[in-house]
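> Just need the structure, nothing else, for what follows:
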Amino acid sequence: MNVLVWHVHGSWTTSFVHGKHRYLVPVTPDRGAYGLGRARTYPWPDSAVEVTPAELRRADVDVVLLQRPEEFDLACEWLGRRVGRDLPAIYVEHNTPKGDVPNNRHPMADRDDLLLTHVTHFNELFWDNGGTRTAVVEHGVVAPAVEWTGELDRLAVVINEPVRRWRVTGTDLLARFADLAPLDVYGMKVAGLAEHLGLPPDRLTSHDDVPQHAMHAELAKRRAYLHLCRWTSLGLSLVEAMTMGMPVVALATTEAVDAVPPDAGVLSTRVDTLVEAARWLAEDRDAAYRLGARAREVTKERFGLDRFLADWDRIMEEETCASR
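You can find the predicted model right below:
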């Protein structure tokens, strides 16, 4: 099967393109938002191939995977076909709704020409999907090549654009934890974060845009993973950390409540409780090991790559068969 899919979310797309199909990834000369092409900091198989808009006009495409509202018209233009009519279309929603929650209508609400697929049950519940058919395919991750060792009594955090997204990602809460253990923050546009928070460099170190394999190797050395997102979908970095065997300390919000069992980490909406949990794990490596071992066991079963790809194979095959 030939699947047209834009490179939008690096970690999710990395898992998706590890399937058995051929993945057509749009690329434009400027490698902008709608033509980013193949990932440069994630390991992608050769079955993910770059295609230009001109090449798409002649390409054999079996199904179109959309992830942003603008991609619908763009796909119609580049393919020269009516997506959802001439070709089956699946829209993947990665994010929690914004604005008037829980009354926020999804951009693809009340449509009969596509399947709206959410990455968490929380998202499907909180978006107003109207009459559009929906499905949920939970995350699956390529298992990191390293496992947790936790020899450093430091806390690991992964956030993209922590300054711009401030309260959404819980960036404003980080200083509370930097008082008890040094923080290592990985992600995109994390440079200068210590200065924004008024913290000395020895309490918070930024690691900007580190390749995924190198980031995993460093995360595995940290004592625990800190997840302070108030209102985001379930972070793949959280799932990857748990797959490595890292214990997690997380806000009990959105899908994290269901994804992290109580014996695999500490969840609460009380920041003081999380601060004390982080202090406990920083001081007690044996306790961190016990929680992390359970986290690894749970995530390998629930968020394994084989289950994720099998779910996507089923959905894509159902949609292509229905369109014939």
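
> use CA for all of it now, contacts and neighbours both
Noted.

> Would you check how far apart the nearest residue to residue 21 once chain neighbours are set aside and residue 205 are?
Excluding the flanking residues, the one nearest residue 21 by Cα to Cα, 6 or more residues apart in numbering is residue 1, at 5.2 Å. Per Cα to Cα, to the nearest Å, residue 1 is found 44 Å from residue 205.

> So if I had to pick from those two, which one is more boxed in?
residue 205 (20 against 15; other Cα atoms under 10 Å).

> Following up with a second sequence; could you model it the same way so I can compare the two?
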Amino acid sequence: MRILIWHVHGSWTTAFVQGPHTYVVPVTPDRGPDGLGRARTFDWPGTVVELPPERLRDAGIDVVVLQRPHEHALVERWLGRRPPMVYLEHNAPHGNVPDTRHPAADLPGVPLVHVTHFNRLMWDAGSAETTVVEHGVVDPGPLWTGEIPHAAVVVNEPVRRGRTTGTDLLPAFARAAPLDVFGMGTDGLAAHLGLPAGRCRSRELVQRDLHRAMARRRLYVHPVRWTSLGLSLLEAMHLGMPVVALATTEVTEAVPPDAGAVSNRIDVLTRAVRDFVADPARARAAGQAARAAALARYGLPRFLDDWERLLKEVTR
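Next up, the predicted model:
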């Protein structure tokens, strides 16, 4: 099967392209949002093929995975036809929740696929056929050592996104343990929060280096208020890290009690951070439970099997 998909979400796509198909990603000279091409910071197999828009009509596309509202028009313009399509929604709704209407509600014959049951519940999909294919993660292995008694945080553009990503909560966590914040747009974060550099360090790393750096930290903190389900959280669990997270969106489904601490009480969460930093053996046990839970629910084989069934249904 030849699947047309735009490079929109690097971490999610890295799991998706591990399947048995050919994955065609549009590429434009400027490598802009509609033609980013193959990933440069993720490891993608040779079955991911870049093609410019003018060659897509003859590419033999069997099915299209839409991820943004305007891609539907691009398909008709670039392919000159309407092959089977599904619309993959990565995000929880913003705006007038829970009355936010999904763009795919007005696309007849295009199933809407959510990555969490929370998202399916919160989006107004109208009469669109909806389903859930939960995340899958390429297993980085049980790399946790916890040798650095800091908390790792992974978030992109924390200053711009502010309360959405829980950036305002970081000072409270930094009082419990030094924070190492990884992600794009994290430069100057400590100064923005008024924190000493020793309590909040930030940098951007490519994926393969990020996992190794995370795994050296004692625990993972997930301060995000409103997101779908952060893949960095699931990756931390795969690494064998204990997690401390807000009990928002899908987190309570993903993190079992013995894998760390999940709460909406900041005092409970910061106390858990202190406890894990002070007790490496406890951190190790919680991290092992986190890894077992992540492999069982968010393992790559289940994810690929679910997508295989769905793609066969829409193309038959």
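
> Show me the helices in the first structure, by range?
For the first structure, the helices defined by DSSP state H cover 10-16, 53-56, 70-79, 121-126, 174-178, 193-197, 212-219, 236-244, 256-259, 271-283, 285-302, 305-323.

> wait, which of the ones you listed is closest to residue 229 of the first structure?
Proximity to residue 229 of the first structure, assessed across the helices of the first structure by Cα to Cα, is greatest for helix 256-259 (9.4 Å).

> Where in the first structure does stretch 211-228 of the second structure align, residue-wise?
Mapping stretch 211-228 of the second structure onto the first structure (TM-score structural alignment) gives residues 216-233.

> Check stretch 269-280 of the second structure too.
Going by TM-score structural alignment: stretch 269-280 of the second structure matches residues 274-285.

> who touches that stretch?
Contacts with stretch 274-285 of the first structure, where a contact means Cα atoms under 8 Å, 6 or more residues apart in numbering, come from 150-151, 153-155, 176-177, 180-181, 223-224, 249-251, 266-268, 287-288.

> for that stretch, which positions count as buried?
274-275, 277-279, 281-282, 285 (16 or more other Cα atoms under 10 Å).

> For the residue nearest the centre of the second structure, give its distance to residue 68 of the second structure.
Geometric centre of the second structure, nearest residue: residue 231, 3.2 Å, by Cα atoms, centre = their mean. Residue 231 of the second structure is 19 Å from residue 68 of the second structure, where distance means Cα to Cα.

> go on, residue 225 of the second structure?
Distance of residue 225 of the second structure to residue 68 of the second structure, given as Cα to Cα: 23 Å.

> Tell me which of those two has more neighbours.
Remark: of residue 225 of the second structure and residue 68, residue 225 carries more neighbours, 19 against 15, as counted by other Cα under 10 Å.

> any idea how far that one is from residue 151 of the second structure?
Here the criterion is Cα to Cα. By it, residue 225 of the second structure lies 18 Å from residue 151 of the second structure.

> Name the residues that touch stretch 24-39 of the second structure?
By Cα under 8 Å, 6+ apart, stretch 24-39 of the second structure touches 2-8, 10, 44, 48-53.

> what do you get if the cut-off is 7 Å, keeping everything else the same?
Applying Cα atoms under 7 Å, 6 or more residues apart in numbering, the contact partners of stretch 24-39 of the second structure are 2-7, 10, 48-53.

> on that earlier part again, mind putting the helices of the first structure into CSV with distance to residue 23 of the first structure?
Shown next, in CSV, are the helices of the first structure (distance: least, Cα to Cα, whole Å):
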stretch, distance to residue 23 of the first structure
helix 10-16, 9
helix 53-56, 12
helix 70-79, 15
helix 121-126, 26
helix 174-178, 38
helix 193-197, 36
helix 212-219, 21
helix 236-244, 21
helix 256-259, 29
helix 271-283, 41
helix 285-302, 25
helix 305-323, 13
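
> So which of those is nearest residue 165 of the first structure?
With Cα to Cα as the criterion, residue 165 of the first structure lies closest to helix 193-197 of these, at 12.2 Å.

> Tell me the counterpart residues of that closest one in the second structure, please.
Using TM-score structural alignment, helix 193-197 of the first structure pairs with 189-193 in the second structure.

> do the same with stretch 306-317 of the first structure
Mapped onto the second structure using TM-score structural alignment, stretch 306-317 of the first structure covers residues 301-312.

> Run through who's touching stretch 48-57 of the second structure.
So stretch 48-57 of the second structure is contacted by 17, 22-28, 37-38, 78-80 (Cα under 7 Å, 6+ apart).

> and it, how far out from the chain's middle?
With Cα atoms, centre = their mean, to the nearest Å as the basis, stretch 48-57 of the second structure stands 26 Å off its chain's centre.

> ditto for stretch 1-13 of the first structure
With Cα atoms, centre = their mean as the basis, stretch 1-13 of the first structure stands 13 Å off its chain's centre.

> Burial check on residue 252 of the first structure, number of neighbours?
That count, for residue 252 of the first structure with other Cα under 10 Å as the rule, works out to 19.

> mind checking how far the corresponding residue of the second structure for it is from residue 201 of the second structure?
Structural correspondence for residue 252 of the first structure with respect to the second structure (TM-score structural alignment): residue 247. The gap separating residue 247 of the second structure from residue 201 of the second structure is 25 Å, by Cα to Cα.

> now swap in residue 75 of the second structure and tell me
From residue 75 of the second structure to residue 201 of the second structure the distance is 43 Å (Cα to Cα).

> And residue 150 of the second structure, by the same measure?
In terms of Cα to Cα, residue 150 of the second structure sits 10 Å off from residue 201 of the second structure.

> Overlap of the contact sets of these two?
Common neighbours of residue 150 of the second structure and residue 201, using Cα under 7 Å, 6+ apart, are 179-180.

> In the first structure, what sits opposite residue 8 of the second structure in the alignment?
Match for residue 8 of the second structure (TM-score structural alignment): residue 8.

> Redo the contacts of stretch 24-39 of the second structure as a markdown table? Include neighbour count and distance to residue 139 of the second structure.
Shown next, in a markdown table, are the contacts of stretch 24-39 of the second structure (neighbours: other Cα atoms under 10 Å; distance: Cα to Cα, whole Å):
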| residue | neighbour count | distance to residue 139 of the second structure |
| --- | --- | --- |
| 2 | 18 | 25 |
| 3 | 21 | 23 |
| 4 | 25 | 25 |
| 5 | 20 | 23 |
| 6 | 25 | 23 |
| 7 | 21 | 21 |
| 10 | 18 | 15 |
| 48 | 21 | 19 |
| 49 | 17 | 23 |
| 50 | 16 | 25 |
| 51 | 18 | 29 |
| 52 | 15 | 31 |
| 53 | 18 | 33 |
